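# okay, sequence plus prediction incoming.
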Amino acid sequence: MSDRAEAAVRVIEGSLRKRGRLRDSHITLAHGSGGKAMRDLIEDVFVGSFDNPALAALEDQAVVALSELASHGDRLAFTTDTFVVNPLFFPGGDIGTLAVAGTVNDLAVSGAKPLFLSCGIVMEEGLPVEALRRVVASMKRTAEQAGVYIVTGDTKVVERGAADKLFINTAGIGVVPEGISISARNARPGDAVIVSGYLGDHGTAILVARNELALETQIASDCQPLNGLVETMLRACPDLHCLRDATRGGVATVLNEFAQSSGVTIRVREAALPLRQEVKGACEILGLDPLYLANEGKLVAVVPAEAAQRVLAAMRAHPAGEHAAVIGEVTGEQAGVVVLQTVFGGERIIDMLVGEQLPRIC
């Protein structure tokens, strides 16, 4: 074992020996006071789950060697997101899964390799500690799946009624490899539009979890990190033009962002959209458009036409893209327009989402 590795092990072992233990069953204002109760909360719940050398030092910041970052590429990608989902737990995931996967995916769709995350948590007085432990366990599991480290963070406690149980902010940094240039401005006439799988699963799962919709078949959220899928796609085609994960506002919003940023028309075939029958049924009952439903583990890609089948095959060989489909193409007819070719042979414009179909989904 190297000297550096031995030093890291000593830091972690020392942290484990000194670690406080949380004995309370519910969060109180004392856990945000800056004293021993807060220290016990942080050391027991967070450090105990996320342990790594950068975090175990328990400094006010994580220190990362620039040489480690530079070994992955030549540009830094940095993002942040805040999660306020209701309910906290739903089929296929919870707010912790969302917090890690969402930030990892925002980095991945730039072509970056996600490396480190921060975690800021706002807890409401009265939150059951067991619920917090479940969320943190999900964060740990999702971070391990994505191959990232949660290296720094913060906790705050607010009075009962001042928040809705638990809010999480995660920020992340990653490194973009040399030669990769993915942007919403890169769509070109002739390009193919690909989605990575079934659409609308997350939005439907939230409806079910809120008891707003009764389905005989349970639908789980698609929440998952996508960095492995993006790496697979880049190996198949380093010249991916546009990538974005289709979260709030769904695929329709992403396509409009691409069309407007690139000054192109995007034509989508309704018959090609990958949708579960349960999602179709839910949308018909509630008058929702599945193109606007949220996803938390699906991306939209715009790729050169000559690489489309190669990229599609690579995606389908990956667990996060096994139901990937080409759903349309880019044309130069009119700047900033998305057109849906319906199953009945007609056409309609797909606008940006106005208002909110489902509040508090992520």
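Cool, the structure landed. Numbering: from 1, shown residues only.
# from here on, just use CA atoms for contacts and neighbour counts.
Noted.
# so who does Asn295 touch?
Contacts for Asn295 were tallied using C-alpha atoms under 8 Å, 6 or more residues apart in numbering; they are 199-203, 221-223, 245-248, 250.
# from those residues, which ones fall inside strands?
Among these, the ones falling in strands (DSSP state E) are Asp245.
# another structure for you, compare them:
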Amino acid sequence: MSKAASEYLSSGPSFAEGEVIERIELFRRRRPRLRDEVVTLAHGAGGKASAALVDAVFLEAFRNPQLESLGDGAILTLPSGERVAMSTDSFVVQPLRFPGGSIGHLAVHGTVNDLAMVGAVPSWLSAAFVLEEGFPIAELQEIVADMAEAASVAGIQIVTGDTKVVSRGAADGLFITTTGAGVIPVDRTLSAESVRAGDKVLLSGSMGDHGMAVMLARGDLDLEADIASDTAAVSPLVELLLAAAPSTRWLRDPTRGGVGTVCNELAQSSGLGVVLDEAHLPIRPTVNGACEMLGIDPLYVANEGKFIAVVAPEEAQAGLAALRSHPLGVDAAEIGEITEEPAATVVVRTGFGGTRIVDMLVGDPLPRIC
């Protein structure tokens, strides 16, 4: 248990209504500090090291109100009053093709899903390619075809792009960066500040499918299992949820760092506690078995076609039913609730009746999975 968690669990502080903002700012200032002198793989894992790098280098240099929310996308208000969302992501996964998808699918789904997490209806995408000298044209055509297919299914257009070629050995084959934009419907607001104690936490499907599929596809492990990536565009599922649960507070897709890290980001942003129920966490037996053999907690393994939603308690069952009505959400579950205490901390109720702290991901057990 971390020192901070121990302090809050033992002291049990209480906060008056007027102190909520101060409370949130206090926990935001407790984010990890950058102590490294060089970049490591852990800085790309989405956990503590990533948060420290973003805060100390990028946020410090580029600070502005839109960036400071550190959400999945920026929300911008046009002179007309319309709100648009913009998000960007880079994809460096190895291998380029894996059970259930490819880097082409990820390049579309990753950015489309980030737009959906801030409430936008994804509409347009740009794509930039960094190609290594010697990369087979036939393989590039297959990956671009995957992107075209994914964009068609997601209902978006790839409207602009760029291509660069670097010397042999300088890019590990192919890197892709996509930037997306979409319009946010009127009166739709999603934020960590909207979350309240008593709200319910929903997960749209099983944990860890993508991360374990990529790990096994590399062939470095003497392990075989029938695991496919869940990569998919979740926009239709989000729209179903928001129609059934219009008071939905917050959304986030558990990619790098998995469910555990995303819940920690929510706890730190809101200043509230997230209490998960281990018995209700959906995970496929094959994924769970692979995680056990590798000594990896499934809570930290990435998905690319799932999302976490915090919904008002009175709308939780309607929201869950809506998710389960769609093929992408058949395994959706209510996995926990928001509490006043332990403040800014994530806790799991175990099957033995006890609890354990779930901290942000430390290190990088699954490098280059997206």
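Yep, that arrived. It should be emphasised that the depicted structure is a prediction, and the values quoted were computed from it without experimental measurement.
# before we move on, back to that, any chance of the contacts of Asn295 of structure 1 in CSV, with distance to Val326 of structure 1 and neighbour count too?
Rendered in CSV, the data for the contacts of Asn295 of structure 1 read as follows (distance: C-alpha to C-alpha, whole Å; neighbours: other C-alpha atoms under 10 Å):
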residue, distance to Val326 of structure 1, neighbour count
Leu199, 13, 29
Gly200, 17, 30
Asp201, 18, 27
His202, 21, 28
Gly203, 22, 28
Ser221, 22, 23
Asp222, 19, 24
Cys223, 21, 24
Asp245, 16, 24
Ala246, 15, 25
Thr247, 19, 24
Arg248, 21, 23
Gly250, 16, 26
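# between the contacts of Asn295 of structure 1, which sits nearest Glu231 of structure 1?
Using C-alpha to C-alpha, Asp245 comes nearest to Glu231 of structure 1 of these, at 14.4 Å.
# which residues lie in contact with the counterpart of the closest one in structure 2 in this structure?
Taking TM-score structural alignment as the alignment basis, one finds that Asp245 of structure 1 is matched in structure 2 by Asp253. For Asp253 of structure 2, the residues meeting the contact criterion (C-alpha under 8 Å, 6+ apart) are 113-114, 117, 262, 303-308.
# show me what secondary structure element comes after the one helix or strand Glu7 of structure 2 maps to.
With secondary structure defined by DSSP states H and E, Glu7 of structure 2 is part of helix 3-11. Moving toward the C-terminus from helix 3-11 of structure 2, the next helix or strand (DSSP H and E) is helix 20-28.
# what range does that following helix cover in structure 1?
Taking TM-score structural alignment as the measure, structure 1 aligns no residues with helix 20-28 of structure 2.
# picking that back up, okay, the helix holding Glu7 of structure 2 sits on what stretch of structure 1?
With the alignment judged by TM-score structural alignment, no segment of structure 1 is matched to helix 3-11 of structure 2.
# likewise stretch 209-220 of structure 2?
Under TM-score structural alignment, stretch 209-220 of structure 2 corresponds to residues 201-212 of structure 1.
# how about stretch 102-118 of structure 2?
Counterpart in structure 1 of stretch 102-118 of structure 2, with TM-score structural alignment as the criterion, is residues 94-110.
# what about the helices in structure 1?
Counting by DSSP state H, the segments of structure 1 that form helices are 3-18, 36-41, 48-50, 53-56, 66-70, 95-108, 129-146, 201-209, 227-236, 250-262, 277-286, 308-316.
# most tightly packed of these?
Each of these was scored by mean neighbour count; the highest is helix 95-108, a mean of 28, by mean count of other C-alpha atoms under 10 Å.
# give me the mean distance between that one and structure 2.
In the superposition against structure 2, helix 95-108 of structure 1 averages 0.3 Å from its aligned positions (mean C-alpha distance after the TM-score superposition for structure 1).
# buried ones in stretch 351-369 of structure 2, by neighbour count?
By neighbour count, with 16 or more other C-alpha atoms under 10 Å as the criterion, the buried positions of stretch 351-369 of structure 2 are 357-369.
# now those in JSON lines, with distance to Leu323 of structure 2?
Compiled in JSON lines, those are given as follows (distance: C-alpha to C-alpha, whole Å):
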{"residue": "Ile357", "distance to Leu323 of structure 2": "28"}
{"residue": "Val358", "distance to Leu323 of structure 2": "26"}
{"residue": "Asp359", "distance to Leu323 of structure 2": "28"}
{"residue": "Met360", "distance to Leu323 of structure 2": "27"}
{"residue": "Leu361", "distance to Leu323 of structure 2": "28"}
{"residue": "Val362", "distance to Leu323 of structure 2": "31"}
{"residue": "Gly363", "distance to Leu323 of structure 2": "33"}
{"residue": "Asp364", "distance to Leu323 of structure 2": "31"}
{"residue": "Pro365", "distance to Leu323 of structure 2": "30"}
{"residue": "Leu366", "distance to Leu323 of structure 2": "28"}
{"residue": "Pro367", "distance to Leu323 of structure 2": "30"}
{"residue": "Arg368", "distance to Leu323 of structure 2": "29"}
{"residue": "Ile369", "distance to Leu323 of structure 2": "26"}
